[in-house]
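K.L.:
With the sequence up front, the predicted model follows.
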Amino acid sequence: MSGTAVLIIGAGPTGLVLALWLSKLGVSVRIIDKASGPGTTSRALAVQARTLELYNQLDLATTVVERGHQVPAANLWVKGQQAAHLSLEQIGSGQTPYPFIEIFPQDEHERLLIERLQAFDVQVQWQTELLELNQGDQQVNARLRLADGSEQDCSAVYLAGCDGARSAVRKALGIGFPGGTYQQVFFVADVQASGPAINGELHVDLDEADFLAVFPLAGSGRVRLIGTVRDERAQHPEDLRFEDISTRAIEHMKLQVEQVNWFSTYRVHHRVAQQFRRHRAFLLGDAAHVHSPAGGQGMNTGIGDAINLAWKIASVLHGKAGDELLESYEIERKAFAERLVATTDQVFNFVTADGRLANLLRTRLAPVLLSRLTALGKARSFLFRTVSQIGLNYRLMPLSFGSAGHVHGGDRMPWVHDLEGDNFVPLANPCWQVQVYGLASKELVGWCAARHIPLQVFAWSPTHEAAGLARNAVYLLRPDSYVALAEASSSTAALERYFTERSLRPC
């Protein structure tokens, strides 16, 4: 019998990030995966700005940006002609340190995470499969099949199911996964190619015949193709090869495919688990929610699940919180997953809909409308905030309280930087902390010092006012850098009440 604090099932990005954050916070982990090794294909591509912001807590963001590719523009094609050119450069300017669309293929992403995990002396145990699990009052007991075929019992305080859409953990827990499957069959291929669309930008063909998107990858001529299979060949997608798919959209974009490095077909599902937690077991990532790839949200949402759960588990295990803190994981992340599925459904249905009206809207109206919207500052800002996940908030949820200026409890802290400093620099430390813009009272300074809570005081400036912050207000930030409490006064009573009512200890 072997024991650990958290047993993680699944070593994709979600499981690896959970293992990293827990290790950073001093929690012992064991991470297993039934695969023979890490992925070798670039499945998920986009790493959103909010993920990069959070990656600063493990010094990952700079490496991801350096190894990835920033997409400068998106192009819409209709009937073999470029119908719209949408500039994406600095689309999130002033909102985040990462105001761009970042492409970093999942296989390279996973290798980086595994490399960083090894620095904590944690190795992924490949070819290790969950056979069954049962839960007691104090622990979870799992039966595992190891790489050599033998079986082993493993106990853990908590178990995290990060094992994908066909999650063995979810099935063992008996949790439903309602939703459905879109009728369209998609293909995905990583290729070496040439032509006008191989210019480091994103290209999308909106013709009636086929849907095709060309995503740039780092390296000369490397791109990811994602397209639809619409005719009778969709009846048996498992038998398809790249040579079998329609070339109409590829020819419309004047693509010359020189080498196919990887090809696969798949159907898109939209499902959200009925529960994200059952006793001491949790569901994260695709095990908890799957949806269309519209907007590049899937992997980033799973990573968000992991970071949200990691600091909460660590707090409970270190005696700084009661079990009720863990209840907030499902409340916060399930609400977001349900909104995300609904939103991506709408986008997906628009892009893939058949019929004369749908084709007219997609090929005539969409290029004109999107060109005009992306030229407008407010529209660009809204689009970026939505896709980048910096607009995600936990307002009106148990860990969120108060408001000061335009900032509410549950919000992501607005990024502000000027000659006096950058308020995101202290957020690299995953701990409770307080920020004040203006002057901090002696009472507040003493209160924070007595509880070993870092206090950051920024001299008031017009930049802070423009960001919606209130002068001299108190902003209490959670370890995952979301605003827990926004208090307009400098009194410490609200801080004391916040921790007492939630049975939390900051240190």
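P.N.:
Arrived safely.
K.L.:
all contacts plus neighbour counts: C-alpha atoms, from now on.
P.N.:
Noted.
K.L.:
The stretch 151-300 of the chain: helices as residue ranges?
P.N.:
With DSSP state H, counting those that start in this stretch as the criterion, the stretch 151-300 of the chain has helices at 168-173, 248-252, 298-317.
K.L.:
Most tightly packed of these?
P.N.:
Highest mean neighbour count among the helices of the stretch 151-300 of the chain (mean count of other CA atoms under 10 Å): helix 298-317, with a mean of 24.
K.L.:
Compute the inter-axis angle for the helix or strand following it and helix 298-317.
P.N.:
Heading C-terminal from helix 298-317, the first helix or strand you meet, by DSSP states H and E, is helix 324-352. Orientation note: helix 324-352 sits at an angle of 180 degrees relative to helix 298-317 (axes from the mean of the first three to the mean of the last three CA atoms, to 10 degrees).
K.L.:
Put this next to the first one:
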Amino acid sequence: MAPPTAYDCDVLVVGAGPVGTALGLELALHGVSFRIIDRAEIRNDKSRALVIQPRTLELLNRHGAADAIVRRGRILRGGSVFINHQPAASIDLDDLGTTDTEFPLPLNVSQVETERFLDECLSQYGLSVERPVSATNIVQDDSGVTTTLELPDGKSQTIRSKYVVGCDGAHSVVRHASKRMAFPGAPYPQDFVLCDALLCDSNIAQDRLSLYLSDRGVLGILPMSGELIRVIASRSPGAVKGQDVPTIEQLQAYFTSMTPPGSGVLADPVWLTRFRLHHRCVNQYRDARLFVAGDAAHIHSPAGGQGMNAGIQDAINLGWKLAHALALQSQARAATNPTLAAAADALLDTYDLERRPVGLSLLRGTDRLFAFISAPNPWTIPFRNFVLRHVMPWATRSRGRRKRAFHFMSQFGITYRGRSRIVGEASSGLWGGGVRGGDRLPDGQVWDVCRTGETSLQRLCVGKPHHLLLFSGVGEIEVKGAEELEKAADRIVKACKMEVSVHYITGEGRAVGREEWYADQMGDLHATFGFGRKAGYVLVRPDGYVAHIGPLAKADQLLSFLGDYLVSPLDPPPPGPGSPPTPLILIHDGGGTIFSYYFLGDLGRSVYGIANPHYESGQRWEGGIPEMARHYLQFVKEAVGPEGGGGGGGGGGGGDVILGGWSLGGLIALELARQLESTEDPALGVRVVGIVMVDSVCPLVAEGWKPAVPVVQHAVQWSELTKEETRERVTRCFGEAMRMVGEWTLPAWDGVAVRSRPPPVVLLRAVEAVPVEGEGMTRVDIHRSDHQLGWGNYRKDLITKVIDIPGHHFSIFHTEDNLDTTTEGIKKACEELETINDSRRWK
């Protein structure tokens, strides 16, 4: 074997699709020695991935004018949903007020054009992809990786590199070469048909996604260039029986059956194929000197156009870290300093810490949406159509809800907050701005004083260095002058151990005529970052994310952060506010469904729901709430246990979890928490951080008390379209719930089998009583006047905090204003539970 110091290159990139080429661009930008290979002789001429999200456009703009690729595609301005030929919803993106970016809307463009753009950018460095070259044997050791390459002439070549990155798709040879990487997941049950063809004589909008749902299946249309469109259809077994791929005539027949009259005629297909989809995510993005990115690390459904975009952002996150790690290793050898070598290794670990949670989050989000939309079960399709017909108009009517959904889909919402020690901010109480350490750098316009022209903040923060933004403040309070800002810059730059470019952002009329001084003429950028009248600083990483932020008066905290940044071993963050958000499991209410939870806004964490599995059958839970909780143990284990992969931080082999639920769901959560803490099955490996009870009333009442008004009379508001069987099921579930609550013995917490006290509970309490005619009250209001809803009768130490929310028990999910406050209440409750004892554990 070659000696450890004999390397052919620092990094070998295997696979040169959009992800591999984007990584090549990052490495080239930072001057890293690398080779990029691909087994295909030429680029694929099929369109494949179509959507480039706004965040990806921002990041690509760092390498070349992204306007060039925008001109080759078509801007998507929204979407339209049809159910059984009738319009169900129109989703507009133009009116969302997305002003902090140069690219406010997604782009539909063929992957052929995306790859051509990336190749053009790479050629500016005098570099190109080696084709057709395959990696056939990859073996890593302590000092490097030995790879056997199959060359175009049929000969083999053995090369030595310090690292290998697999950007080679779902069947990655790099991932297979690892002894530690697994790729858990499964295929979706359906087959799909894809067709790129001309659409003639059509009234379908050419700047929108169109989605058609019916009892026959699902059909989606994406506009491409000119009259060319992409059609994706759930496969119709009758139409294509016995064939691998349908004919264009068969697809046209299905198209006609799914779309309203006047939708047009398909012609001249350039690509017609059948395919299946999978959902998978690798268990670790790094194994020593081997890395995976893009489809080699995570594969998604096409819902939301997330996969390629996430892969490109994997590459951009990893590229600068490889460059800095290699530089640290060089310094370590020169100075014989093992600490620097350990720091390099720890820096590379942050790739997995930051990107794998993103991959999992996108996978779960797209999986839920796709599974619901494309459900093949003939029994669930009518339910899907019913729900969407009534929910979509309500959901899309609100600009706020559309904006939250777009924040996720655009990938503007991706953040690395608390995921590694290379992001941070001024400590709690000192920094409360909207932009935090680990967030995307928002964009905005500034006036270049020297060049007397307008430019954007993100255009300033390009290239390989870190960027230090110093804000002077606006107005008359605590505004810093030029001399003070430059002194602060000198002090900070001297503490940096990496290349830094400094930019000064001042209020209107305060910018001096020097290089890198810019005017925030309206004060908008100061407001965006949370500075306002006060001076502040922002340290920006090479990948366009905030490394550290705070008021300039607390720049000493930045200096302390820089003392360790990139140059000391970065241990995994301790349990507490710096760990990934703890997953939340919400358990069904008395009606047996989790339908209400779908209307909640973003809770800032992974959320799972448990519905009553006996909802349809009506089977009794003979053992009551304890039997139900025992049945739900497996659901919790699958979601957040050691093998489920969804657990939060906190150390150990299992997963942390917050349990919760509305009404009956809160009671079940309490019973479930007690059973999870039993020593009978320690293999579950789940720790309960706390419980969120959403207006769950303590069932302990005075003997002989009977509610005057049946709960179900006020719990459900039937619509004219509600099927009789649905009414019967929900009514039956409520009756069963009342029986179980009446028979339930609240769990004891003393004894050797369980801990000595329950986990902390945050209670969301509706402030109003359910209005009833005449005298009396419903059971849910028996303790309404008690701030703890009667739970002090069970244990004085149970409730840690009470958060009042507007409305009564049955209205807290039923109006937009109440939903917003309920969402915010649950979010605050989870955050409160995470901070208790600063360890996410209860003793």
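P.N.:
Here it is on my side, so go on. Just so it is clear, the model here is predicted, and its values are computed rather than measured.
K.L.:
List just the one of the helices of the stretch 151-300 of the first structure that sits closest to Ala281 of the first structure.
P.N.:
Ranking these by proximity to Ala281 of the first structure (CA to CA) places helix 168-173 first, at 8.2 Å.
K.L.:
which residues in the second structure does the closest one align to?
P.N.:
Alignment note (TM-score structural alignment): helix 168-173 of the first structure is matched to residues 173-178 of the second structure.
K.L.:
returning to that earlier point: just so I know, which of the helices of the stretch 151-300 of the first structure lies nearest Tyr266 of the first structure?
P.N.:
So among the helices of the stretch 151-300 of the first structure, helix 298-317 is nearest, using CA to CA, at 15.2 Å.
K.L.:
So which elements touch the closest one?
P.N.:
Counting contacts by 3 or more CA pairs under 8 Å, 6 or more residues apart in numbering; DSSP states H and E, helix 298-317 of the first structure is packed against helix 13-24, strand 46-47, helix 49-55, helix 324-352.
K.L.:
residues near the alignment partner in the first structure of Ala553 of the second structure, how many?
P.N.:
Correspondence of Ala553 of the second structure to the first structure, assessed by TM-score structural alignment: Ser490. For Ser490 of the first structure, the neighbour count with other CA atoms under 10 Å is 19.
K.L.:
quick one: the aligned residue in the second structure for Phe263 of the first structure and Glu454 of the second structure, what's the gap?
P.N.:
The alignment partner of Phe263 of the first structure in the second structure, by TM-score structural alignment, is Leu272. Leu272 of the second structure sits 47 Å away from Glu454 of the second structure, taking CA to CA, to the nearest Å as the criterion.
K.L.:
Mind checking which of the two has more residues around it?
P.N.:
More neighbours surround Leu272 than the other of Leu272 of the second structure and Glu454, with 18 against 12 (other CA under 10 Å).
K.L.:
Work out which residue lies at the spatial centre of the second structure.
P.N.:
With distances taken as CA atoms, centre = their mean, Ser361 lies nearest the centre of the second structure, 3.9 Å away.
K.L.:
Now check the first structure for the residue matching that one.
P.N.:
Ser361 of the second structure maps onto Arg339 in the first structure when the alignment is built from TM-score structural alignment.
K.L.:
Equivalent analysis for Val538 of the second structure, please.
P.N.:
Per TM-score structural alignment, Val538 of the second structure is aligned with Tyr475.
K.L.:
dump the residue contacts of that match.
P.N.:
Applying CA atoms under 8 Å, 6 or more residues apart in numbering to Tyr475 of the first structure gives the contacts 434-436, 483-487.
K.L.:
Adding distance to Gln81 of the first structure, write the helices of the stretch 151-300 of the first structure out as CSV.
P.N.:
Putting the helices of the stretch 151-300 of the first structure into CSV (distance: least, CA to CA, whole Å) gives the following:
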stretch, distance to Gln81 of the first structure
helix 168-173, 47
helix 248-252, 7
helix 298-317, 31
